[in-house]
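Colleague: my questions concern the predicted model and sequence given below.
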Amino acid sequence: MPRLRSPLLTAAAALAVLGSLAACDGDKSKSAAMADSGDPLAQYRANPKYKAFMAGEKMSGYVFASPETQAMQDDDFENPGMLAVQDGEEEWSKVEGAAGKSCASCHQDAAKSMKGVAVSYPKFEPKRGKLANIEHRINLCRTEHMKAPELKWESKPLLGLTAYVEHQSRGLPISVKVDGPAAPFFEEGKKFYYTRRGQMDIACAQCHEQNPGMNIGVENLSQGQSNGYPTYRLKWQSFGSLHRRFEGCNQEVRAEPYPRGSDEYTNLELYVAWRGNGLKSEAPSVRR
């Protein structure tokens, strides 16, 4: 979601800005003028896929990134997220806990055992009685099989393991299931997505479903897809989880955020992942 910097910018004013930008969408002369003025989305607006996207085509946040950011993500030597993958590879074989086991003790070669796993999460976890994402699943393995303590959310070891597991599915399509026991949690995530919140009175859908491709303030609105997470975000100058991004979105509309790893954010994660079903996993991505 966008950062609305001025305290004088109300929700109505913010939506008016979005509406005026949307009205300019089909005007080629204005698009050309924006290109001349250095509009960061000029190259995107000139893409013939733009109109198809506005009609509902799914597109990764990669599409909205600058060529420099895209190049950084594409080169594994330049992609700072790969450092987290390296951290995770080390954690994978680290023996911890009373059981004297590591992740590799059970799962062996992650390139084989973890391929295709991450793109199916979040999913219903019977032992939790609710949804689990990759971070939850890692901690469940630690407590049940390694007899080791849970890793703290957003800690270097958990981010690393999450990145390492996600990386094994890079290039595979997101494929989450929202039926069966996952259905009620999916509905809760959907409800969250469409609920206005905070002092700005803005819902996720208003930015990422109704106005993607538009600018508001200094922010470029994307579809809010999750196929690149965890990600190295240039704004953060660090690697972070999807729940950290959700937290930031809530703060930016001046709403009280939920804890990372909460049921609310995990349910939302399933709904957002479902919106991107079919998009290829890019983890670890680089985002603005």
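Modeller: Yep, that arrived.
Colleague: please make it C-alpha for all contacts and neighbour counts, starting now.
Modeller: OK.
Colleague: and for residue 285, the neighbour number?
Modeller: Residue 285 has 28 neighbouring residues, counting by other C-alpha atoms under 10 Å.
Colleague: from residue 23, how far off is it?
Modeller: From residue 285 over to residue 23 the distance is 31 Å, taken as C-alpha to C-alpha, to the nearest Å.
Colleague: and residue 157, by the same measure?
Modeller: Applying C-alpha to C-alpha to residue 157 and residue 23 gives a distance of 46 Å.
Colleague: looking at those two, which is more packed in?
Modeller: Between residue 157 and residue 23, counted using other C-alpha under 10 Å, residue 157 has the larger neighbour count: 19 against 9.
Colleague: ok, the more buried one touching residue 87?
Modeller: Yes - taking contacts as C-alpha atoms under 8 Å, residue 157 lies within contact range of residue 87: 7.1 Å.
Colleague: which ones are touching residue 112?
Modeller: For residue 112, the contact set (C-alpha atoms under 8 Å, 6 or more residues apart in numbering) is empty.
Colleague: what's the helix or strand for it?
Modeller: Per DSSP states H and E: residue 112 is located in helix 110-113.
Colleague: just residue 85 next, same as before
Modeller: Element membership for residue 85, per DSSP H and E: helix 81-92.
Colleague: which residues touch that helix?
Modeller: The contact list for helix 81-92, computed with C-alpha under 8 Å, 6+ apart, reads 76, 102-104, 156-165, 167, 231-232, 239, 284-286.
Colleague: and the next element down the chain from that helix?
Modeller: helix 103-107.
Colleague: what residues of that following helix count as buried?
Modeller: 103-104 (16 or more other C-alpha atoms under 10 Å).
Colleague: run a quick neighbour tally on residue 44.
Modeller: Neighbour tally, residue 44, other C-alpha under 10 Å: 16.
Colleague: please compare the first structure with the one that follows:
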Amino acid sequence: MPPKKNENEQKLTKAQRKKQIEKKERRLREEEERLQAGREEQERLGREKKQAEVENLQLKALELREDELNEVRHLLEERRAAATQWERDAVEAAKWERYLSCDDVIDSAEQRQVNTFITLWRDEPELNVRKVLTRCHVALQLVDELDVLIKESTDPKQTLVYQEGLVYLQELIQAKLNLTCEDIFKGNQNIELKTKNMEMVVKDEMMTLCLWANLEKNPSFRGLTFEGVGLGLQLPQQLVWSDVAVRILHTHYDHLTMLSRMTHLRTRRCPANNKEDLRDSSVLKGSPVLKDSP
């Protein structure tokens, strides 16, 4: 029978065993930490690699975009230069054509000529619709030329003079059309035999004017279409017995935008308090002609 170990030897053995266990556990923890650190390092390197690839792609994309932008800028600069040259050539060609025509075409850059045209047309009593439309064409040509001068002008005072002239011409066009239509309605001409109502269509390359007046007051009338122009109207039943006049003005130019944007540039006198709604007293009654630029 083997001899029994004493108590000190048993305690020492337990301590050694515990120490060995702790040492083993420590090695396991250290190994796990080392492996975890290795995995984290691999993940970090992977992220850095992906980030570097993304940044490289972004840099290449930016370089490509910059090249494309430079190409677009170059093309735009070429187009701008070509457009500027074309506009300059067009102005010179128009001047040369005016010179060769040897007629009394108004020079929009000469404010006295523009003022003379405005004054004469404003005071002209002629309201024949064809002649008025012809004058409108001249005024519209001046409006286009003044618009070009406004864009090219570098003198604020001269620009303001051009702007005022442009607005005044547009208002005069509208006022003359109003007066002409009023004169036609008052004349009771152009009675349509079938409906016995006043009906009229005037058309040219710049505008289409349709006029209609309810003279017969036929309760069965519902509406009409003006032949050849594709325009028409519908009359509500409650207006069949009323004195109704209709004007349809279809223009091939914008006659409202410039007026709404630039009317404030000119101080206008208040229209006279009268019942003639078609008249524009600010243009046709007592409004001064534009001052010549110094």
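Modeller: Arrived safely, thanks for sending. Predicted model, so just to flag it, every value in this text is computed and none were measured.
Colleague: superposed, what's their TM-score?
Modeller: Remark: TM-score between the superposed chains equals 0.24 [TM-score structural alignment, normalised by the length of structure 1]; 116 aligned residues with a C-alpha RMSD of 6.1 Å.
Colleague: coming back round to it: residues of the helix holding residue 85 of structure 1 that come out buried?
Modeller: 81-85, 87-89, 91-92.
Colleague: which residues in the stretch 101-250 of structure 2 form helices?
Modeller: Counting by DSSP state H, counting those that start in this stretch, the stretch 101-250 of structure 2 has helices at residues 111-123, 129-152, 156-187.
Colleague: residue 93 of structure 2: which of the ones you listed is closest?
Modeller: The closest of the helices of the stretch 101-250 of structure 2 to residue 93 of structure 2 is helix 129-152. By C-alpha to C-alpha, the value is 13.3 Å.
Colleague: re the thing from before, to residue 49 of structure 2, which of the helices of the stretch 101-250 of structure 2 lies closest?
Modeller: Comparing these by C-alpha to C-alpha, helix 129-152 comes nearest, at 55.8 Å.
Colleague: which parts of stretch 174-191 of structure 2 are buried?
Modeller: Result for stretch 174-191 of structure 2 [16+ other C-alpha under 10 Å]: buried residues 174-182, 184-185, 190.
Colleague: as CSV, those with distance to residue 247 of structure 2 would be great.
Modeller: Converted to CSV, those look like this (distance: C-alpha to C-alpha, whole Å):
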residue, distance to residue 247 of structure 2
174, 13
175, 14
176, 14
177, 11
178, 10
179, 12
180, 11
181, 8
182, 10
184, 11
185, 10
190, 14
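Colleague: out of the residues you listed, the closest to residue 223 of structure 2 would be?
Modeller: Out of the buried residues of stretch 174-191 of structure 2, the member with the shortest distance to residue 223 of structure 2 (by C-alpha to C-alpha) is residue 190, at 17.5 Å.
Colleague: next helix or strand past the helix holding residue 112 of structure 1?
Modeller: strand 123-125.
Colleague: what's the following helix or strand after that following strand?
Modeller: strand 130-132.
Colleague: and that next one, what does it pack against?
Modeller: Helices and strands touching strand 130-132 of structure 1, by 3 or more C-alpha pairs under 8 Å, 6 or more residues apart in numbering; DSSP states H and E, are strand 123-125, helix 263-275.
Colleague: okay, the angle between the helix or strand following it and helix 263-275?
Modeller: Counting by DSSP H and E, the element after strand 130-132 of structure 1 in chain order, helix or strand, is helix 134-141. Orientation of helix 134-141 of structure 1 against helix 263-275 (axes from the mean of the first three to the mean of the last three C-alpha atoms, to 10 degrees) gives an angle of 120 degrees.
Colleague: now the helix or strand just after helix 134-141 of structure 1: buried residues?
Modeller: Per DSSP H and E, the first helix or strand lying C-terminal to helix 134-141 of structure 1 is helix 156-167. Using 16+ other C-alpha under 10 Å as the test for burial, helix 156-167 of structure 1 gives 156-167.
Colleague: could you count how many residues lie near the residue nearest to residue 17 of structure 1 when sequence neighbours are not counted?
Modeller: Spatial nearest neighbour of residue 17 of structure 1, chain neighbours left out: residue 216 (6.8 Å); criterion: C-alpha to C-alpha, 6 or more residues apart in numbering. Using other C-alpha under 10 Å, residue 216 of structure 1 has 19 neighbouring residues.
Colleague: can you tell me how far residue 216 of structure 1 is from residue 131 of structure 1?
Modeller: Where residue 131 of structure 1 is concerned, residue 216 of structure 1 sits at a distance of 34 Å (C-alpha to C-alpha).
Colleague: contact partners for residue 156 of structure 1?
Modeller: Counted by C-alpha under 8 Å, 6+ apart, residue 156 of structure 1 has contacts 84, 87.
Colleague: that one and residue 164 of structure 1: what is the separation?
Modeller: From residue 156 of structure 1 to residue 164 of structure 1 the distance is 12 Å (C-alpha to C-alpha).
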